[in-house]
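Trainee: structure for the following, please:
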Amino acid sequence: MLTQVFVTGTDTDVGKTIVSRALLQALAAQGTQAVGYKPVATECTETAEGWHSKDVQTLQAASTIDLPYAALNVRSLAEDEPYAAPADGTLLRRMSDGLATLKARAGCVVVEGCGGWWTLLDAQHSYADWVVAQQLPVILVVGIKQGGMNHALLTAQAVINDGLPLLGWVANRINPCLAHYAQTIDLLSHKIPAPLLGEIPYLPRAETRELGHFLDLSLLAR
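Mentor: Okay, here's the model as predicted:
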């Protein structure tokens, strides 16, 4: 049974939040109490309650447990704010504490990363370091676009080299005009050593839609 999973991507803006939403909806359809967690969020906007991320709010809306924003996010950054935190380990500890709290409340926690696999959290630690420490299995989001195949293969290999299980990958069609889409999916299916869990088509305002039916979670058990 899937109790925790980390959603990483080939890059930023490839659809990690969309796929995380789809995972939450697919888990809910199976009767699992699932909650989304995005510890670090960028490009946030200021609200009356502080800096908030649309990505976190999307996960909050798709979770089956009603939790406050602060429970699903540790660090919200403005668009022009430096990303890396002070290298004293405080951020990583807060991320771990937040995950532990959510695991005690939910049947499954879907953790969404920020940027790519080796995005820096501080001067000494990458996001991958934290995921390895937490021993989170990984699902890879591949944004189907020009150059996406190279990034997909590099990221898949990096996850495996870091010793974590790559449960599967999801294709997100972020460029509807890209030629040779079917051939790209076929090539990646043969090259990535994990099952293709589903394909998210290009959809306007996908963050508001029902997406769970695009994924086949039965493939996770194979």
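Trainee: switch to C-alpha atoms for all contacts and neighbour counts from now on
Mentor: OK.
Trainee: and the helices in this structure?
Mentor: Taking DSSP state H as the criterion, the chain contains helices spanning 16-29, 54-62, 69-72, 90-105, 127-134, 148-161, 181-191.
Trainee: redo these as CSV? Include mean neighbour count and distance to H213.
Mentor: Shown next, in CSV, are those (neighbours: other C-alpha atoms under 10 Å; distance: least, C-alpha to C-alpha, whole Å):
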stretch, mean neighbour count, distance to H213
helix 16-29, 25, 7
helix 54-62, 21, 14
helix 69-72, 17, 24
helix 90-105, 16, 25
helix 127-134, 17, 27
helix 148-161, 17, 23
helix 181-191, 13, 19
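Trainee: now render these as a markdown table, adding distance to I200.
Mentor: Output for those, formatted as a markdown table (distance: least, C-alpha to C-alpha, whole Å):
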| stretch | distance to I200 |
| --- | --- |
| helix 16-29 | 8 |
| helix 54-62 | 16 |
| helix 69-72 | 24 |
| helix 90-105 | 27 |
| helix 127-134 | 25 |
| helix 148-161 | 15 |
| helix 181-191 | 12 |
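Trainee: what's the closest of the ones you listed to F214?
Mentor: Closest to F214 of the helices of the chain is helix 16-29 (C-alpha to C-alpha; 7.5 Å).
Trainee: could you also give me the structure for this second sequence? I'd like to compare it with the first:
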Amino acid sequence: MNFNKGFFITGTDTGCGKTEVTLGLMHRLQAEGLSVAGLKPVAAGAVLTPEGLRNDDALKIQAQSDISLPYEKVNPFAYEAFIAPHLAAKSERRPISLRKIQADFIELSALADRVIVEGVGGWRVPLGHGVTLPDLVRLLNLPVILVVGLKLGCINHTLLTEESILGSGLRLAGWVGNHIDPDMDAQRENIETLCSWMPAPCLGEIPYMEQPTAEAVGECFDRCIAATGLGGVCKRSCR
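Mentor: This is a model prediction of the structure:
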């Protein structure tokens, strides 16, 4: 598994903060002196511009990357319809190619020390007939970081997602708690429950932010992933 080349960022659901965590992790790695490229292979909800379809999250990832990359290398499959990606791909008659994404990942891996890949939607998202997001992660051979959107129901969502990741034969490197609901009751108790139930380490806890920045989110990680594998990840104290 490519522990030294990057991570795949997935989430408990749409809107849990995958992009914010992706940008924050990229910033944190860059602060450690590593060159970092970002890849968002699939994005639904793009806007048609004179240059073509552009997705706001993918544009942020492109801007955060150390190396200058054409948009198509950051987001090879962009769809205008803001619907499930396999439905958007079918509607716009542009099927998602896992081999194309793999080729782009290999190319970026040769240019940067680390490549951070952001998924789409939640974990078990279909990408085509008989193909789901875990198939892509398996092909890229990357460890997974799970973004937990802290809201009512997140414990169930998190444990089910963790079970599915491990059941797919993939490595869960850790999880990040993201406070997306400032009015959520028992926030600390939910974090403590997740810490006690999740076998993977908590890599950081992100407070609620009206306008999160890569720098602010990056500071929420306990330690950056070190230059060698997972040695630099330490389990967060959930007090």
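Trainee: where does the TM-score land?
Mentor: Taking TM-score structural alignment, normalised by the length of the first structure as the basis, the two superposed chains have a TM-score of 0.93; 222 aligned residues with a C-alpha RMSD of 2.0 Å.
Trainee: do you know which of the helices of the first structure lies nearest L140 of the first structure?
Mentor: Taking C-alpha to C-alpha, helix 148-161 is the member of the helices of the first structure nearest to L140 of the first structure, at 7.2 Å.
Trainee: how much does the closest one stray from the second structure?
Mentor: Helix 148-161 of the first structure, aligned to the second structure and superposed, deviates on average by 0.8 Å (mean C-alpha distance after the TM-score superposition for the first structure).
Trainee: what stretch of the second structure does that helix fall on?
Mentor: Here helix 148-161 of the first structure aligns to the second structure at residues 154-167, judged by TM-score structural alignment.
Trainee: list the contacts of that stretch.
Mentor: For stretch 154-167 of the second structure, the surrounding residues in contact (C-alpha atoms under 8 Å, 6 or more residues apart in numbering) are 12-13, 123, 134, 148, 171-172, 190, 193-194, 197-198.
Trainee: quick one: map V115 of the second structure onto the first structure.
Mentor: The equivalent of V115 of the second structure in the first structure is V109 (alignment by TM-score structural alignment).
Trainee: what residue in the first structure is the furthest from its centre?
Mentor: The C-alpha centroid of the first structure is most remote from A48, which lies 26.8 Å away (C-alpha atoms, centre = their mean).
Trainee: look up the closest residue to P68 of the first structure, ignoring the ones flanking it.
Mentor: Distance criterion C-alpha to C-alpha, 6 or more residues apart in numbering; nearest residue to P68 of the first structure, sequence neighbours excluded, is Q60 at 8.0 Å.
Trainee: just to revisit the earlier point, who's in contact with the match of V115 of the second structure?
Mentor: V109 of the first structure makes contact with 3-5, 34-37, 99, 102-103, according to C-alpha under 8 Å, 6+ apart.
Trainee: mind doing that once more with 7 Å?
Mentor: Taking C-alpha atoms under 7 Å, 6 or more residues apart in numbering, we find V109 of the first structure in contact with 3-5, 34-37, 102-103.
Trainee: turn those residues into CSV, including distance to R173 of the first structure.
Mentor: Formatted as CSV, these follow (distance: C-alpha to C-alpha, whole Å):
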residue, distance to R173 of the first structure
T3, 27
Q4, 25
V5, 22
A34, 25
V35, 25
G36, 22
Y37, 23
L102, 31
K103, 31
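Trainee: so stretch 2-22 of the first structure matches what in the second structure?
Mentor: Under TM-score structural alignment, the counterpart of stretch 2-22 of the first structure in the second structure spans residues 4-24.
Trainee: endpoints of that stretch, how far apart?
Mentor: Taking C-alpha to C-alpha, to the nearest Å, the first and last residues of stretch 4-24 of the second structure lie 18 Å apart.
Trainee: got it, and stretch 108-122 of the first structure?
Mentor: 27 Å.
Trainee: from the chain's centroid, how far away is that stretch?
Mentor: Distance of stretch 108-122 of the first structure from the chain centroid (C-alpha atoms, centre = their mean, to the nearest Å) equals 7 Å.
Trainee: and stretch 51-63 of the second structure, by the same measure?
Mentor: Mean-position distance between stretch 51-63 of the second structure and its chain equals 15 Å (C-alpha atoms, centre = their mean).
Trainee: that one maps to which residues in the first structure?
Mentor: Counting by TM-score structural alignment, stretch 51-63 of the second structure sits on residues 49-61 of the first structure.
Trainee: for that stretch, give me every contacting residue.
Mentor: Residues contacting stretch 49-61 of the first structure (C-alpha under 7 Å, 6+ apart): 17, 21, 36, 38, 41, 43-46, 72-73, 76, 207.
Trainee: hang on, the earlier thing: for N172 of the first structure, find the nearest of the helices of the first structure.
Mentor: When the helices of the first structure are compared (using C-alpha to C-alpha), the closest one is helix 16-29, at 7.9 Å.
Trainee: what's the average distance of that closest one to the second structure?
Mentor: Relative to the second structure, helix 16-29 of the first structure is 0.4 Å off (mean C-alpha distance after the TM-score superposition for the first structure).
Trainee: just give the nearest non-adjacent residue to R28 of the second structure, would you?
Mentor: Nearest one to R28 of the second structure, counting by C-alpha to C-alpha, 6+ apart, is G218 at 5.0 Å.
Trainee: what subset of the contacts of V109 of the first structure is buried?
Mentor: Using 16 or more other C-alpha atoms under 10 Å as the burial test, the contacts of V109 of the first structure include 4-5, 34-37, 102-103 as buried.
Trainee: may I ask which two of the residues you listed are separated the most?
Mentor: It's V5 and L102 that sit farthest apart of those, by C-alpha to C-alpha, at 12.5 Å.
Trainee: can you redo the contacts of stretch 49-61 of the first structure as CSV with distance to Q146 of the first structure?
Mentor: Putting the contacts of stretch 49-61 of the first structure into CSV (distance: C-alpha to C-alpha, whole Å) gives the following:
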residue, distance to Q146 of the first structure
T17, 20
R21, 24
G36, 29
K38, 27
A41, 25
E43, 24
C44, 27
T45, 30
E46, 33
L72, 32
N73, 31
S76, 30
E207, 23
